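Undergrad: My questions concern the predicted model and sequence given below.
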Amino acid sequence: MTRLSKTALSVLDLVPIRDDGDATQALHNALTLARHVEQLGFSRYWVAEHHNMDGIASSATSVLLGYLAAGTSTLRLGSGGIMLPNHAPLVVAEQFGTLASLYPGRIELGLGRAPGSDQRTAYALRRDRLGSSDDFPRDVEELQHYFGPQQPAQGVIAMPGVGTEVPIWLLGSSLFSAQLAAAKGLPYAFASHFAPRYVHEAIRLYRENFKPSAVLDRPYVMLGVPLVAADSDDEANYLATTVYQRILALFRGDSLRLQPPVRSMEGVWLPHEKESVSSFLGMAVIGGPDKVRERLELLLEKTDADELIFTCDVYEQADRLRAFSILADLKGG
């Protein structure tokens, strides 16, 4: 058996909005993709909290998860992640406790310590609530408390939420969450789909410092991977120009709505922008089936990851569905 055949595969959906589409279309596409990968045997489907971004429709993450859960039957669904500085832990516990009560055994909570937005948007979200990334360890502990069994004389409970034991993951793009996940014995997901620089150091720190817990007896690492899989290398390289344009727009502060692919990026980006986009997508896997298999096997050899979670922000929904079908075939083959 190959490493890929033994590795769990999952999806991280940023619920992209096309230049000629709208949020309704993007949300319906998310459900179509969730049903598709459920049939293909993928492990989990996560959506991410982002705000004030015109090309991403997953801002109301827990609401969207309810929609996806109602339209699927076995797929595990979760956040990748909830940006905890934006929320009081009790509110998060009640939202995810409600989801877990409606869809038992299928809901999980990935947590990030960044705001997922700019400072002006953070203020619009929080007003005078002084949540910050420095509060993250305490907030995680508070959430675990709310999901646990009710304690004698417990002054505040999450209802729904208490006793649901919603699985918590810690997410990160630096070393902080790796160390916290290790100390608390929680599964760890590294955001290598947009910040590959520290991936090896973060994994090393997490594994070396991991302390077994009631929820996990050994380290468990999941890596984010940008994916553009197609029937040929040439087609994949063409489809990937949509991804390049999106990251370029992020750097420039332009609209993040998906743009159609182009035959060449020459004249679209400047040399230093090309370098920045390439660095941002350093873990990207782009190609036909053989190249995708080769790249993923090499990645797994270097990281020994337990699970890979893929973003795929190509322009046409049919091409996105096809990419995950190719991935499933490679795992099965």
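TA: It's in.
Undergrad: Please count neighbours and contacts with C-alpha atoms only from this point.
TA: Will do.
Undergrad: looking at this, residue 328 is in a helix?
TA: Yes: per DSSP: H, G, I helix; E, B strand; the rest coil, residue 328 lies within a helix segment.
Undergrad: hang on, it packs against residue 40?
TA: Yes: if you go by C-alpha atoms under 8 Å, residue 328 and residue 40 touch, sitting 6.3 Å apart.
Undergrad: how deep is residue 193 tucked in, by neighbour count?
TA: Residue 193: 22 surrounding residues under other C-alpha atoms under 10 Å.
Undergrad: correction: residue 146
TA: Neighbours around residue 146, by other C-alpha under 10 Å: 29.
Undergrad: In which helix or strand does it reside?
TA: If you go by DSSP states H and E, residue 146 is part of helix 136-147.
Undergrad: ok, and for that helix, which residues are buried?
TA: 136, 139-140, 142-147 (16 or more other C-alpha atoms under 10 Å).
Undergrad: Residue 110: what secondary structure?
TA: Following three-state DSSP, we place residue 110 in the strand state.
Undergrad: Now do the same contact list for it.
TA: By C-alpha atoms under 8 Å, 6 or more residues apart in numbering, residue 110 lies in contact with 78-82, 168-171.
Undergrad: tell me what the helix holding residue 146 is packed against?
TA: Judged by 3 or more C-alpha pairs under 8 Å, 6 or more residues apart in numbering; DSSP states H and E, helix 136-147 is in contact with helix 89-102.
Undergrad: Determine the angle, from 0 to 180 degrees, between the helix it packs on and helix 136-147.
TA: With axes from the mean of the first three to the mean of the last three C-alpha atoms, to 10 degrees applied, the angle from helix 89-102 to helix 136-147 works out at 40 degrees.
Undergrad: Pasting the second one now:
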Amino acid sequence: MSKHGLKTPLSVLDLAPVLEGQTPADAFRNSLLLAQQVEKLGYKRFWMAEHHNMVSVASSATAVLLGYIAGGTSTIRVGSGGIMLPNHAPLVVAEQFGTLASLYPNRIDLGLGRAPGTDQVTARALRRDRLAAGSEFPEQVQELQQYLSFDNHTGPVRAIPGEGLDIPIWILGSSTDSAYLAAAMGLPYAFASHFAPAQLHAALSIYRKNFKPSEFLQAPYTMACVNVIAADTDAAANRLATSFYQLFLGIIRGRLRRMGPPIDSMEGVWNEYEAAHAQQMLACSFIGSSDTVQHGLQQFLNDTKVDEVMATAHIYDQADRLHSYELLRKLSDNLV
């Protein structure tokens, strides 16, 4: 059992969603209110993800935003889920997270991904002459580890602050590639099953079978991110989920939009192919009343045996979003 009393620790992934009729500044305030609420509820971590060129996501300057969240909370771990390392010089990431860890000791996590977190045109704008950087991800992680190590105090290039600080590094994945890397490096592994569930089981198996103990971690540690939309009834939750479905439909169609209010039904909004495509990619979604969500999550834990669950909730109304996380926290006491 974790120090928070949960049998399976619960954490939160937030993208600072921008709602129709609102601004990124509103999104930031909503994210901070959410972080403060889930901290009170006993959630373990509050992570934010780096995305670019998306009108519905305001967490592009992730390290800056994490400072705002950490500054407005006091106990919950705050981190990246993740920083897309190929978009950045490892030294800059070491300095940014070294600064965060210096300001908020023992509370900062550094989750790293290899994808650009955006479309290819924007990736070129981000990486300029470094378009092949994704293939250099293992070397970039090692370079970052070197900057954060105490041993680097004699190196020609040093991360100040950052050097010698205890900043847990996680490897993030949405396929099997990063599972091999996390296992070889002896690092904790988080899988993005909230939008890429297809290879979840294969990735977890690869990671566990190939894990090599390290100075950072003696045994495999896994976390899976899932979508959770909980409400007082199944009908209410399914209606709330239509905001999520409309947002995802915009991604499928290449017509990005801010998250809009829920509607009564998706019938006539998406076609059969689009609905099937969305359902396939959102297979790790638990939508419904507390009983419905509990049943689905328990089956997920039985099937995956992950050590920790990270939940994300694309819900339009802030009160409904907070209520969803409250219900999830209450039902988690019954998960084994």
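TA: It's in. What you see is a predicted model, and the numbers here were worked out from it, not measured in a lab.
Undergrad: quick one on the thing from earlier: just among the contacts of residue 110 of the first structure, which is most surrounded?
TA: residue 78 (31 neighbours).
Undergrad: Run through the residues that contact that residue.
TA: 44-47, 65, 107-110.
Undergrad: switch to 6 Å and redo it
TA: By C-alpha atoms under 6 Å, 6 or more residues apart in numbering, the contact list for residue 78 of the first structure reads 46, 107-109.
Undergrad: which of these show up in the second structure as well?
TA: Among these, the contacts conserved in the second structure (both residues aligned by TM-score structural alignment, their matches' C-alpha atoms under 6 Å) are 46, 107-109.
Undergrad: Most neighbours among the residues you listed, please name it.
TA: In terms of neighbours by other C-alpha under 10 Å, these top out with residue 107 at 28 neighbours.
Undergrad: Check the gap between that residue and residue 241 of the first structure for me.
TA: 34 Å (C-alpha to C-alpha, to the nearest Å).
Undergrad: before we move on, what about residue 273 of the first structure?
TA: Noted for residue 273 of the first structure: a distance of 14 Å to residue 241 of the first structure, by C-alpha to C-alpha.
Undergrad: Of those two, give the one with the bigger neighbour count.
TA: More neighbours surround residue 241 than the other of residue 273 of the first structure and residue 241, with 21 against 16 (other C-alpha under 10 Å).
Undergrad: can you tell me the helix or strand for the more buried one?
TA: Using DSSP H and E, residue 241 of the first structure falls in helix 233-252.
Undergrad: Just give me how far that helix sits from the chain centre.
TA: Its chain's C-alpha centre and that of helix 233-252 of the first structure lie 19 Å apart, by C-alpha atoms, centre = their mean, to the nearest Å.
Undergrad: ditto for stretch 214-232 of the second structure
TA: Distance, stretch centre to chain centre, for stretch 214-232 of the second structure: 10 Å (C-alpha atoms, centre = their mean).
Undergrad: swap in stretch 98-107 of the second structure?
TA: Its chain's average C-alpha position is 19 Å from that of stretch 98-107 of the second structure, according to C-alpha atoms, centre = their mean.
Undergrad: tell me which residues of that stretch are tucked away?
TA: Here stretch 98-107 of the second structure shows 98-102, 104, 106-107 as buried, counting by 16+ other C-alpha under 10 Å.
Undergrad: end-to-end on it?
TA: 12 Å.
Undergrad: got the contact list for it?
TA: Outside stretch 98-107 of the second structure, the residues touching it (C-alpha under 6 Å, 6+ apart) are 77-78, 108, 161-162.
Undergrad: which one of those residues is nearest residue 93 of the second structure?
TA: Comparing the contacts of stretch 98-107 of the second structure against residue 93 of the second structure with C-alpha to C-alpha places residue 162 closest, at 9.2 Å.
Undergrad: All the strands of the second structure, residue numbers only.
TA: Remark: strands assigned in the second structure by DSSP state E are 10-14, 45-48, 77-84, 108-113, 169-173, 189-191, 222-230, 285-288, 308-312.
Undergrad: Point out the most buried one among those.
TA: Comparing the strands of the second structure by mean neighbour count (mean count of other C-alpha atoms under 10 Å), strand 189-191 comes out on top with a mean of 29.
Undergrad: What span of the first structure is it aligned with?
TA: Counting by TM-score structural alignment, strand 189-191 of the second structure lines up with residues 188-190 of the first structure.
Undergrad: mean distance, the matching stretch to its aligned residues in the second structure?
TA: Following the fit onto the second structure, the mean deviation recorded for stretch 188-190 of the first structure is 0.3 Å by mean C-alpha distance after the TM-score superposition for the first structure.
Undergrad: So what's the gap between that stretch and the chain middle?
TA: With C-alpha atoms, centre = their mean as the basis, stretch 188-190 of the first structure stands 9 Å off its chain's centre.
Undergrad: rewinding a little: looking at the strands of the second structure, which is closest to residue 321 of the second structure?
TA: Comparing the strands of the second structure by C-alpha to C-alpha, strand 222-230 comes nearest, at 7.9 Å.
Undergrad: quick revisit: post-alignment, the helix holding residue 146 of the first structure versus the second structure, mean distance?
TA: By mean C-alpha distance after the TM-score superposition for the first structure, the fitted helix 136-147 of the first structure averages 0.5 Å away from its aligned residues in the second structure.
Undergrad: the inter-axis angle of that helix versus strand 107-112?
TA: Computed by the same axes, to 10 degrees, the angle separating helix 136-147 of the first structure from strand 107-112 equals 170 degrees.
Undergrad: hmm, who's touching helix 136-147 of the first structure?
TA: So helix 136-147 of the first structure is contacted by 89, 113, 158, 161-165 (C-alpha under 6 Å, 6+ apart).
Undergrad: which among the residues you listed gets closest to residue 213 of the first structure?
TA: Using C-alpha to C-alpha, the contacts of helix 136-147 of the first structure come closest to residue 213 of the first structure at residue 165, 13.6 Å.
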